[in-house]
Each structure stands twice: as structure tokens, then as C-alpha cells.
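J.: Here's my sequence, what's the structure:
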Amino acid sequence: MTESRDLLDFYENAPLLELGGEADRIRNEKHPHGVVSYIIDRNINYTNVCVADCGFCAFARRPKHGEGYTLSFEQIGAKIDEAKMLGGVQILIQGGHNPYIPFDWYLDLLRYIKRHHPIHIHGFSPSEVDFFAKLFRMDALTVIRELRAAGLDSIPGGGGEILVQRVRDIVAPKKAGADRWLEIMELAHNEGMKTSVTMMYGLGETAAERLEHLQRVREVQARTGGFTAFICWPLQPENTPTMSHQPKTGAAEYLRTVAISRIVLDNVPNLQSSWVTMGMKIGQIALRFGCNDFGSLMIEENVVSAANTTNRTTT
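T.: As a prediction, the model looks like this:
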């Protein structure tokens, strides 16, 4: 792989179409048949109560806030049934760091879903696993094993943001650090679980720190092969607690970032376009900037939409 200095120069200074062309060449090598994949699934956020206090999150509510909620098993089951009626084959289940939910609730929820509403469960990000481990005084490996035994099928890449500790200390100091986030992913991979991996940029990080994030992901993938897909998107700053002042990054920066991600992550099989944040047209263009996957139809989405970003699509 090209040296970091060369990659940084290429990312920042190469003509956009040259950068995209190189990413598209790699995409075509990996996926030569011209087929774009996607999935029909539903994002179910089981609670918005959270003590992580991330500066970029417009979705979370502090404990005892009037808008806080935790869904019942029956409410979650109804959402799954509706998703399946619409062709859904997976649920993405994530929530806030809610200190009032016992660990058995999560295990019982997974068993309930598998027993009464069977579907692939893609759930509980590394940040949540770390929160469970600390709150319930367990080691992360035990948390992963118990969740998996109860019915968890795979783990999403939520909470990755920028995997550089300087940035995390500013925007999300209470969440799992960069090393810990990657450690939990590697533990899951070593248990035979597949996961996705993400990057949310536009938090005030440098271009070099974005590349550091990508290179750290690549190093874990070289050891485990457990990441199935990479997804990046820009911060949506509206309504956020401390980052509303951050300007939204534009389409050109998104396409540059997608392209350099494909170039660096040559060992991750799939790159997903973020039409949810960028809109359908830019999402389509990203398919010529390294992406081969269009992600989810996303029957339900609550986190990005809380920041006043809403895009919709159908089959």
C-alpha cells in the first residue's frame, strides 16, 4: 500500500475524478460484475436514554428527560413484523447508554425476537458492549458471548466516529476510546462474528486523522478478516448539543473521503454508499467512487433524522 504521506497528498490534492477513478478501479477488481447490493432492514432504537453525552448526537435524551423512552418487547416485535411484511430480512438494533436497563433485559429481548419474530439481528455496537461491560462489571468477551448465545448474529460499526483518541476526548469522552472500540471488534471477530465498520467525519479532525482511522481499521482487518463492510458519512450538525456550529461538509468532500476509504481499505470487501445523509443522487455517484453497496432501504431511521437530515427511497 502507498505510504501514508503519499496517501494524504492524494486525498487532499489529487483531482477529484482522478481520486475517484482509482477507487473505482479497485471497486471493479473486487466486484467486476456491475451488480450493486442492498438490503431491506429496519433500524430499531430500543431506547434514547443515554448518559454518554456525545456532543454530536441530536437523538439522545438524558435520564428523566420528558422525551426519553424505552420500547417494550411487544413494540419491538410489532416493528419487526411490519419490516418483514415489507420484505425486511434484518433489523439493526441499537440504543443509548441507558443505566436503568439490566443486562438480562437485553438477553431476554434477543431470545424473544428469535422465538417470536425470527430475523437476522445486527445489533449492539462496540460502544454499547463497552458500556455493558462497565455497568455490569463483566469483561467484554463475556458480554459478546452471552449476547451471541441469546441470539445476536452480527455487530454494527456504530460509535466509531473517528478512531483517534485526541478527537474522541473532545467529542465523546465518556464513550469507548479508540483502542477499546477496535479491541471489542477484534474480540467479536475472534469469536467468529462478522461486523461492519464506520467512520463519521467532520468533527474537527484533520485529514491525517481520517487516514489514521482508516489505517487502524485496515490493520484489524488484516488480522481477523471480520469486517464485511465499511460505511462513512459526514456529521449532521443540526440540533446537536455542542456541534451545531460545525459547517456541513459537502458532496465533493464526501466523494473524496469515500474514494480514499476504498483505496486504503483494500482488504475490506464492501464499501457502502451513505445515501441516507447525502441523498440519492450523490449516493449513486458514490458507486463510481469506490462503493459497491447501497446500504439499506431503512424502513425506519431515527438518529440522523433527529439532526434534520431525511432522505427516503423505495425498491
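J.: drop to CA atoms for contacts and neighbour counts, all remaining ones
T.: OK.
J.: From Ile44, how far out is Val143?
T.: 21 Å (C-alpha to C-alpha, to the nearest Å).
J.: let me redo that: Ala14
T.: Ala14 is 40 Å from Ile44, where distance means C-alpha to C-alpha.
J.: which of the two has more neighbours?
T.: Ile44 (20 against 14; other C-alpha atoms under 10 Å).
J.: Tell me the secondary structure at that one.
T.: Following DSSP: H, G, I helix; E, B strand; the rest coil, the label given to Ile44 is strand.
J.: next up, for comparison:
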Amino acid sequence: MQRISVSEARTLWQEMDFFHLGQMAHSVRLKLHPEMIVTYIVDRNINYTNICVSECKFCAFYRPPGHRDGYVLSFEQLAQKVRETVNLGGYQILLQGGMNPDLGLDYYKSLLAFLKTNFPQVAVHGFSPPEIIFLAEKEGVPIAGIIAELKEAGLDSIPGGGAEILVDRVRKEVSPNKYSASQWLKVMEEAHKLGLKTTATMMFGHIETLDERLEHLEKIRELQDRTGGFTAFIPWTFQPRNTKISTFEVSSVEYLKFLALSRIFLDNIPNIQASWVTQGPKVGQLALFWGANDFGSTMIEENVVAATGVHFRLPEEDLRKLISSAGFEPRRRKMDYTLL
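T.: A predicted model of the protein is given here:
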């Protein structure tokens, strides 16, 4: 399929109906993945701290420094969570926290060393770009240097958190203390140069316009053209409850439609992930016909979306049944999409 431009993507969104756009995206998905497999990963989201100085308006999870509900997990607590994950068949943890001013590079290196010593079989997918930038500024070390130190200590890959919308107008409004779009992209480019694979994400459905969503997609596609380091794109919808942004929730129809547009536009990113965590299992299943070829994580633990009052959970057996009943073969994978 020939690459589409931003203006062509806008026309598709405005003029093509819901079902035809889904059909087009599914066709693209089948060209990329004709084997009728839907992948997923068994892992756990562990938030090692909820203390954060970013004060993002869309986040219901963080607590400011000094708050009575703020925490940093002890290594013993972390080990218990990882041990439970391994016992449930897990082989990766998604390790994310906040921009915590009390934690320095030594803490992160010790944390990774502890995990690799005690759980060498578990991959660490950790530390989103804002955490890395914050740490680089705190330590006075270039971003590439911080990533190299973390990789040496045991970091296996980097998640795409903190992208939200990669347009500074939006970022200044919803997360004024966080970093610019170009800084987020720089972390990913430096990680790719150092051989780390990462994911790309988008949280949409708050104050952004259609053109800003498309600008986000274009920036992801341009970076992928240069580095090839993104394994997947994961769009999800903003959940407004318990946050400082007052808006209506994006409908499941709009979610699926934008998922389809993402699959068509991002011709250089091999995998598109369904967000059943925000949409629920049944819409997640429908996403497999609107461009998605991956069902994401079993989410043994998830706290950030849960803080908005959305509590979808899927045991691995149920996740596999959803994939099978949609007519696909469920397959476990690693972060780099190697099949297990």
C-alpha cells in the first residue's frame, strides 16, 4: 500500500465511514501479518513510586512530594510483586513511576541490579521518557549517558509513556511541568541508537484537535523512518474521572476509527496494540478487526488507569478466549515481538 500523507489521512477521517475505514485498516493489518496470529504479553505494571512533580492535569494517580499517600516501593515489596508475576507465568515487568526529586541515578542502577540478580529471567520494560529526562537534568548527564547507564544496569527496553499528544500547545496546557515533544522524541531516538527497542503511544480525547493527533502520528512515523526502533504503536483514550480536565469520554466508535487510521498511516511500525484496559474486553476484541494485531498485556497489576475509576481485568485464559473466538490464534510474545 502506498504511504498516505497527513492531508489524505485527514480526508479519510472526515469522509470515510466507520466500517469502511476499519475494513481498510484490517486489510493493511493482514498484509503485514497474514498468519492470523494475535500476540500478547504476560506482564505486570509496577509503579515503583507515585511521587511526581509534573502535576499533569490528566493524571489521577500521582501525589506531590510530602503527600501522606506518597510512596516509594521497597526492594522487598518490589521482589514480592515480581515473584507473584513469575508464579503467574509472567516474564516481563513494566516499571514506571513519577518524576520523583528524591531518587537519583544510583537508586535506579541499584534497582535494576537488584531485579537482574534476583529475577534474571524477567525483562525490565521501564522508565518512560519524562522519567529519563528528569533524571538526566537532576544528574547533569546527557540523555544518552543516562540511557547507557540504565542499559548497563539491566534495562531491556523503554515504554512510550509520557507522549500524550506530541504537540507543545497541548502539552503546555495539560502537563505544563513536563517536557516538550522534541525532548520525548530525543529520548526515543537516543534509545534506538543504543540498541534499545521502545514503544510509541498516544493518549487522545482531551483538548487536542484532529490536526494535532495527525501531527503526533507524523512525528512518530518520521522518527521510525530514521531509526526503526519502535516495535508497536499503542493509542488509548483519555479517562477523565478524578482528573483536572473536564471533558466527555471518547466513544468506542471514535477509538476504533482512530485506531484504524493509525494502522493505515503508520506504515513503518509493524504492530498496533488494542487498548482493552481503557475500552473493555469486547471493544478490545473488535479492535482486532480495526487494525490491531496485538492484544497487549494481561495486566496482572495496573494502577494509573484504575485511579480514574476504570477497572478492566483479563486473566490470561480469558484473554486467549477472546482472541480465539474472534478467529485468531493467540500467541505469547516478548517485548520485541519474538514469539514464545
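J.: So which bit of the first structure is the biggest helix by length in the second structure matched to?
T.: If you go by DSSP state H, the second structure has its longest helix at helix 210-227. On the basis of TM-score structural alignment, helix 210-227 of the second structure is assigned to residues 207-224 in the first structure.
J.: ditto for stretch 31-47 of the second structure
T.: Residue span in the first structure matched to stretch 31-47 of the second structure, by TM-score structural alignment: 29-45.
J.: tell me how far the ends of that stretch are from each other?
T.: 36 Å.
J.: Could you do stretch 278-290 of the first structure as well?
T.: From start residue to end residue, stretch 278-290 of the first structure stretches across 15 Å - C-alpha to C-alpha.
J.: Show me which parts of that stretch are buried, residue by residue.
T.: 278-280, 282-290 (16 or more other C-alpha atoms under 10 Å).
J.: hmm, who's touching it?
T.: Residues outside stretch 278-290 of the first structure that contact it (C-alpha atoms under 8 Å, 6 or more residues apart in numbering) are 19-21, 23-27, 233, 251, 255-256, 258-259, 262-263, 271, 273-275, 293-294, 311, 313.
J.: Pull out the buried residues from the residues you listed.
T.: Of the contacts of stretch 278-290 of the first structure, these count as buried by 16+ other C-alpha under 10 Å: 19-21, 23-27, 233, 251, 255-256, 258-259, 262-263, 271, 273-275, 293-294.
J.: So which of the residues you listed belong to helices?
T.: Under the assignment DSSP H, those contribute 19-21, 23-27, 251, 255-256, 258-259, 262-263, 275 to helices.
J.: Find me the equivalent region of stretch 80-91 of the second structure in the first structure.
T.: Going by TM-score structural alignment, stretch 80-91 of the second structure lines up with residues 78-89 of the first structure.
J.: Show me where the stretch 1-150 of the first structure has its helices.
T.: 4-13, 16-30, 73-85, 103-116, 126-135, 140-150 (DSSP state H, counting those that start in this stretch).
J.: Turn these into a markdown table, columns for distance to Ala188 of the first structure.
T.: A markdown table is the format used below for those (distance: least, C-alpha to C-alpha, whole Å):
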| stretch | distance to Ala188 of the first structure |
| --- | --- |
| helix 4-13 | 28 |
| helix 16-30 | 25 |
| helix 73-85 | 25 |
| helix 103-116 | 17 |
| helix 126-135 | 9 |
| helix 140-150 | 7 |
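J.: List just the one of those that sits closest to Ser305 of the first structure.
T.: For Ser305 of the first structure, the closest of these is helix 73-85, at 18.0 Å, according to C-alpha to C-alpha.
J.: who touches the closest one?
T.: Applying C-alpha under 8 Å, 6+ apart, the external contacts of helix 73-85 of the first structure come out as 41-42, 44, 46, 89, 91, 109, 112-113, 116-117, 299.
J.: Would you convert those into CSV that also reports distance to Val164 of the first structure?
T.: Listed next are the contacts of helix 73-85 of the first structure as CSV, based on distance: C-alpha to C-alpha, whole Å:
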residue, distance to Val164 of the first structure
Asp41, 30
Arg42, 30
Ile44, 28
Tyr46, 28
Val89, 34
Ile91, 29
Leu109, 33
Tyr112, 37
Ile113, 36
His116, 41
His117, 39
Ile299, 32
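J.: between these, which is closest to Asp130 of the first structure?
T.: Using C-alpha to C-alpha, Tyr46 is the member of these that lies nearest Asp130 of the first structure, at 17.4 Å.
J.: Would you mind confirming that the closest one makes contact with Gly95?
T.: Yes. Using C-alpha atoms under 8 Å, Tyr46 of the first structure is in contact with Gly95, at 5.3 Å.
J.: quick one, which of the two is more surrounded?
T.: Taking neighbours as other C-alpha under 10 Å, Tyr46 of the first structure and Gly95 compare with Gly95 leading, 20 against 17.
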